[in-house]
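In: Generate a structure from the sequence data that follows.
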Amino acid sequence: MPAIERLTAEGFDAGVKELAGLLVDAVDGGASVGFLAPFGHEEAAAWWRSQAPAVADGSLLVWVCRDGGAVTGPVIGTVSLALASKPNARHRAEIVKLMVHREARGRGLSRALLATAERAALDAGADLLLLDTETGSTAEHVYRTGGWTRYGIVPDYAGSPDGTLQDCSFFYKKLTASG
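Out: Next up, the predicted model:
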């Protein structure tokens, strides 16, 4: 199994180029992750750099999955956990930007990245996770079979990379210490 590591603020800064490449691959592959095509590497790097303050203050936790099981291998997947900042919401967090490079899919990396984020959420005191994804997508299947509960669909919620509006499914998962 490839190595999964949480990025420190310094590691995040050093990893922006590879994270940008992963984001460009996702958009080029048609993933609805918040960006429209054409989407270039500089634009992707700028978006990732804009996340640096949240990574530095610990409100955004970012993991990368590296190929070959080594901390020096190429980044082939990522997931982020956005911790809630409101005092009445510290029991919940949001899974964001779960992406696996198109050439690395089908190897269980999404599930491994999700499991990592779920364990970290519990460690941070968050036992309720939320996320959204394009309805009918491969990602939706990953969440449904991974114990997540769909609680609604919003029509025309987000645009796909070509700008076509897509329905979006919203999921939650109540975590327990035993899994």
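In: all contacts plus neighbour counts: C-alpha atoms, from now on.
Out: Will do.
In: in the longest helix along the chain, what's buried?
Out: Ranked by number of residues, the top helix in the chain under DSSP state H is helix 9-28. Of all the residues in helix 9-28, those buried under the rule 16 or more other CA atoms under 10 Å are 9, 12-13, 15-28.
In: Ok, stretch 53-65 next?
Out: The neighbour-count check on stretch 53-65 (16+ other CA under 10 Å) flags 55-56, 59-65 as buried.
In: how about the strands in this structure?
Out: Secondary structure of the chain (DSSP state E): strands located at 3-6, 60-66, 75-83, 92-100, 128-134, 149-159, 165-174.
In: is it possible to export these to TSV including distance to residue 140?
Out: Formatted as TSV, these follow (distance: least, CA to CA, whole Å):
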stretch	distance to residue 140
strand 3-6	22
strand 60-66	20
strand 75-83	15
strand 92-100	12
strand 128-134	6
strand 149-159	9
strand 165-174	8
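In: compare with the first, here's sequence two:
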Amino acid sequence: MDMDTIRIETLDGGRIRAGAGGELAALLRDAVHGGASVGFLAPLGTGEAAAWWRGLAAEAEEGVRTVWAAYDAAGTLLGVVTLVRAGAPNQRHRGDIAKLLVHSSARGRGLGRRLLAAAEAGAAAAGLTLLVLDTETGSPAEGLYRSAGWTRAGTIPGYAADPSGEPRPTTYYYKALG
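Out: Next up is the predicted model:
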């Protein structure tokens, strides 16, 4: 995979719906079946993954969530990241980074960092000044977030179950945008 040929695009609701049962569901299933704690238990079926993406398409159309997707030169989906805007009137300055997923075949090459940077830039362009995220404590993602300038806020024991159903600690991070 040549990182110079990777393109990152924003997906609208229609594109999310179009890929929900195919490439997007496959990416989510790859993450869950690879052990990523992203809100689902294994085994994750295609139907359940597709239904989640279809619901997310509605959020994109409502302006609640933005989805960025990374594709290689052949048009193969390699990863996604989403930004969820806070809805409360006193929180409209912030957003949550959610579902940073990189296909197992594309990991370790800087794609997660590029997706995270795209989401940060998109958030700043939208006027957001603070981002938060959570990740399984001890996961490889923690190194990415720390090296990208995110600050550890704290850890909650047993906060979310991993794909096997085992409760794991979750660490929260934040980043102030310039």
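In: on that earlier part again, would you format the buried residues of stretch 53-65 of structure 1 as CSV with distance to residue 171 of structure 1 included?
Out: Output for the buried residues of stretch 53-65 of structure 1, formatted as CSV (distance: CA to CA, whole Å):
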residue, distance to residue 171 of structure 1
55, 24
56, 27
59, 21
60, 19
61, 20
62, 20
63, 21
64, 23
65, 23
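In: Quick check: closest non-adjacent residue to the equivalent of residue 68 of structure 2 over in structure 1.
Out: Under the alignment (TM-score structural alignment), residue 68 of structure 2 maps onto residue 63 of structure 1. Spatially, and ignoring its direct neighbours in sequence, residue 63 of structure 1 is nearest to residue 6 (4.2 Å; CA to CA, 6 or more residues apart in numbering).
In: Quick check: the aligned residue for the one you found in structure 2?
Out: Aligned against structure 2 - with TM-score structural alignment as the criterion - residue 6 of structure 1 pairs with residue 10.
In: Kindly report the same for residue 140 of structure 1.
Out: Residue correspondence to structure 2 (TM-score structural alignment): residue 140 of structure 1 is matched to residue 142.
In: Pretty sure residue 133 is one of the things its match touches, is it not?
Out: No: between residue 142 of structure 2 and residue 133 there is no contact under CA atoms under 8 Å: 10.6 Å.
In: can you list residues touching both of these two?
Out: The contact sets of residue 142 of structure 2 and residue 133 do not overlap (CA atoms under 8 Å, 6 or more residues apart in numbering).
In: dump the residue contacts of residue 172 of structure 1.
Out: Counting by CA under 8 Å, 6+ apart, residue 172 of structure 1 makes contact with 128-131, 148-151.
In: how close does the closest residue to residue 22 of structure 2 other than its chain neighbours sit to residue 24 of structure 2?
Out: By the measure of CA to CA, 6+ apart, the closest residue to residue 22 of structure 2 outside its immediate chain neighbours is residue 50, 7.7 Å from it. The gap separating residue 50 of structure 2 from residue 24 of structure 2 is 7 Å, by CA to CA, to the nearest Å.
In: same thing with residue 101 of structure 2?
Out: Counting by CA to CA, the gap from residue 101 of structure 2 to residue 24 of structure 2 is 10 Å.
In: now swap in residue 40 of structure 2 and tell me
Out: According to CA to CA, residue 40 of structure 2 and residue 24 of structure 2 sit 15 Å apart.
In: now swap in residue 137 of structure 2 and tell me
Out: Taken as CA to CA, the span from residue 137 of structure 2 to residue 24 of structure 2 is 25 Å.
In: same deal with residue 140 of structure 2?
Out: Using CA to CA, residue 140 of structure 2 is found at 22 Å from residue 24 of structure 2.
In: Over to residue 51 of structure 2?
Out: According to CA to CA, residue 51 of structure 2 and residue 24 of structure 2 sit 11 Å apart.
In: Residue 7 of structure 2 now?
Out: Residue 7 of structure 2 is 16 Å from residue 24 of structure 2, where distance means CA to CA.
In: Can you find the partner of residue 118 of structure 1 in structure 2?
Out: In structure 2, the residue paired with residue 118 of structure 1 is residue 120, using TM-score structural alignment.
In: Now do the contacts for the residue mapped onto residue 47 of structure 1 from structure 2.
Out: Per TM-score structural alignment, the equivalent position to residue 47 of structure 1 in structure 2 is residue 52. Residues near residue 52 of structure 2 by CA under 8 Å, 6+ apart: none.
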